[in-house]
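Peer 1: What follows is a protein structure lacking sequence information:
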């Protein structure tokens, strides 16, 4: 019976200590790449570039880099260069190899774990560039850095294949006063499902980084372009306020100049400085476009910084509207959806020791919601006090959204309680079919009564129904729910369906 306990469901596989696998070095990354970069498809491919670029931008955040360049080569390899300090090249005492090799080959290794080297960085997972190395069939590292604390710089080089060094880090010559790092990598085609980089995808992310780090110059070059390489330069002195203008380009805005404010807050227990920055502008549309970033990472799933912003925005607008006496005809306070209708906003924070949810850092978990709420309450309240005309426009739009929401709710209630859409039965102009099973029926929507007559003559009345429509149909994508339900032709379509 003891032997039976070791039998697997397939009849004889033993589950004991020999079944436990220990993956050394970067082997785990190559075996389960999606755990580290999200996927092996298009998203994961571009994430490889972002990981290297994020390291360069961290040098800019630390005050050492002013330029970053990204080049896509003809063979779909990518080179990232910055003019920061350069990865350390001295011998790592514990590992017995150069510090640069430790960074390139060890998970959870890097200067971001030392708060003295980086006050703010893109996270504490510490697997970025080593993952890129593991998932590259070829990676070339070049560093320009002094051989010691001071003095002239030297050029150091090392090559890797699938994360394995082909030789030690080697000093090959003098580099004058030049400092920085160059990483060239070619994704491993045996692991990555897609290996062709999309210029526009990279440009979108690099443009974001340039907006988020005002003054930083980022250049993207595509050597695959014909007849000559394509180069775009991103550099914005206005930061995220300029970002907002780009996002609202071509839209009718409620106030010409974006609302922009930033501040620093000292965290308790000497945890460092929290930097918060917000820019927002309203347009006459009905949708919201709010982007959030933490340490330059696009937190697509939000987090505590976004929660704090939304809470403060709703509260501040409600308080201002009440103080201005604008809620006389409004039954209840404005909701978050009301105040965010037509809103374009960018929320950016720089957090020491950030905590993200997931390896790809899609959501910020660091507890800063209270700081953000207080910050936005204070700054936005001050703005409304000094710019009451803009504040009244924003509140007015939110009130319109609240009224539309109430009208839509009322319309839904009518639909449920009174059959408002049915008006006592099917549309009178519907030429119904004999079949009562919806799965066996076909409904043809035709333009105009004359077309409807022709269609009726040619149909099979057993299962084909004809509904003539007149006039231009409302574009429901740009219309509120209540407007849609109030449109006669759309009501007829809904009822018939």
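Peer 2: That came through fine. These figures come from a predicted structure and were not determined experimentally. Numbering: from 1, shown residues only.
Peer 1: only C-alpha atoms for contact and neighbour calcs from this point on.
Peer 2: Will do.
Peer 1: what about residue 206, which SS state?
Peer 2: Here residue 206 is helix, with the state taken from DSSP: H, G, I helix; E, B strand; the rest coil.
Peer 1: Please name the residues that touch the nearest residue to it once chain neighbours are set aside.
Peer 2: Distances taken as C-alpha to C-alpha, 6 or more residues apart in numbering place residue 218 nearest to residue 206, at 6.9 Å, with adjacent residues excluded. With contact taken as C-alpha atoms under 8 Å, 6 or more residues apart in numbering, residue 218 is in contact with 67, 68, 69, 70, 206, 207, 210, 233, 234, 235.
Peer 1: take a look at this one as well, against the first:
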């Protein structure tokens, strides 16, 4: 104890009060702590910038206003993302007097107020454009709307020009061109292969959306890919099951459904393969959920239960036979489940596990209803599937 009776303290230690707490807002918060918003400042975070801008175009597609997204790696190593949606709004917001597009690109608290439609493509809750802007050394937004082309330029998230009206145009949509800040990222070199894989995945997950990627960097010949799948997840499963001779049935089973409140939609595609261990791919709001979650658990539970019910109804299992295990049901199965939610709940900031009981229950209901109907209507294929499953189950006889 000190002479005054207070506990002893190290010398030169100041009392911490609210006046010593630094509150970071807007672009400064993002630039000071980028990992909180995009996961890392390495290659993962660098590519996440692209996905955040692309997610805006995907939202426009889901709302029924866009069917094309073009991504370009520009000659200087930057990125340009253009969509043919409605375009970012131009009206002036009161009381700030700023155009809505400027607030969308510079205020962290603003994005969630301006989005319409599904808004479920997997971005940062409407904040993605603002985060990308803050982490770019320069960014230009180009808007084709109401018969005019509009542009505005930014540096490190701060506007350096007003929103300017240019020539007349008959087009519609938004194009954002940005150069990631080399002072923030460990590398600013984009991988064509990484971007291509993710953009193809997005095209599979959003049937009817065309997505292209072009590389204009001078050190290599220009190359370009375009992805467009009208069959969506069914095409994805066919892509994952490339050997037709080993398929138990063809084509893949596919179905989709949306709940009455239009808050949850489910897409499922699945196909058994006799020569493969299979694989399960789950997504929530177009983001791969590597750790699964409620939607994956709902699918697996429903599938095992209904396969057993169907096998008993068809006489493949007697009343005394043990139930087919989940391991046997899923052996050789390639499946993809994609849910789109207006208010998703994830575990942790990585968004790789979905914690959403309502989604799990709805997936379970949809799988039981639609897959039971498919098995009843396709009895030859259903019999082949049951034979395959029984053959993988130890000690089962032939059916």
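Peer 2: Cool, the structure landed. For clarity, every value in this text was computed on a predicted model and none was experimentally measured.
Peer 1: List the TM-score for the superposed pair.
Peer 2: Once superposed, chain against chain, the TM-score is 0.90 (TM-score structural alignment, normalised by the length of structure 2); 391 aligned residues with a C-alpha RMSD of 2.5 Å.
Peer 1: Per the alignment, the residue nearest to residue 206 of structure 1 pairs with which residue of structure 2?
Peer 2: Under the alignment (TM-score structural alignment), residue 218 of structure 1 maps onto residue 211 of structure 2.
Peer 1: cool, and residue 305 of structure 1?
Peer 2: Using TM-score structural alignment, residue 305 of structure 1 lines up with residue 295 in structure 2.
Peer 1: same thing with residue 341 of structure 1?
Peer 2: For residue 341 of structure 1, the residue aligned by TM-score structural alignment is residue 331.
Peer 1: got the contact list for the closest residue to its match other than its chain neighbours?
Peer 2: Closest residue in space to residue 331 of structure 2, ignoring its immediate chain neighbours: residue 277 at 5.7 Å, by C-alpha to C-alpha, 6+ apart. Counting by C-alpha under 8 Å, 6+ apart, residue 277 of structure 2 makes contact with 331, 332, 333.
Peer 1: Number of residues surrounding the match of residue 305 of structure 1?
Peer 2: As a burial measure, residue 295 of structure 2 scores 28 neighbours (other C-alpha atoms under 10 Å).
Peer 1: so it touches residue 359, yeah?
Peer 2: Yes - if you go by C-alpha atoms under 8 Å, residue 295 of structure 2 and residue 359 touch, sitting 5.8 Å apart.
Peer 1: which residues do these two both contact?
Peer 2: residue 339.
Peer 1: Return the set of buried residues in stretch 70-90 of structure 1.
Peer 2: Buried residues in stretch 70-90 of structure 1, counted by 16 or more other C-alpha atoms under 10 Å: 70-73, 76-89.
Peer 1: Check which helices and strands the helix or strand harbouring residue 414 of structure 1 sits against.
Peer 2: Residue 414 of structure 1 belongs to helix 388-418 when assigned by DSSP states H and E. For helix 388-418 of structure 1, the packing partners by 3 or more C-alpha pairs under 8 Å, 6 or more residues apart in numbering; DSSP states H and E come out as helix 304-323, helix 336-339, helix 481-486.
Peer 1: Just put those in CSV and tack on distance to residue 397 of structure 1.
Peer 2: Below are those laid out as CSV (distance: least, C-alpha to C-alpha, whole Å):
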stretch, distance to residue 397 of structure 1
helix 304-323, 11
helix 336-339, 8
helix 481-486, 16
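Peer 1: ok, residue 111 of structure 2 - contacts?
Peer 2: 103, 104, 125, 126, 127, 130.
Peer 1: Kindly recompute the last result at 10 Å.
Peer 2: For residue 111 of structure 2, the contacting residues are 100, 101, 103, 104, 105, 124, 125, 126, 127, 128, 129, 130, by C-alpha atoms under 10 Å, 6 or more residues apart in numbering.
Peer 1: Which secondary structure state does the fifth one sit in?
Peer 2: Three states are possible here, and by three-state DSSP the one that applies to residue 105 of structure 2 is helix.
Peer 1: quick one on the thing from earlier: make a ChimeraX selection of whichever of the contacts of residue 111 of structure 2 turn out to be buried.
Peer 2: The buried residues among the contacts of residue 111 of structure 2 can be selected in ChimeraX (16+ other C-alpha under 10 Å) with this line:
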select :100,101,103,104,105,124,126,127,128,129,130
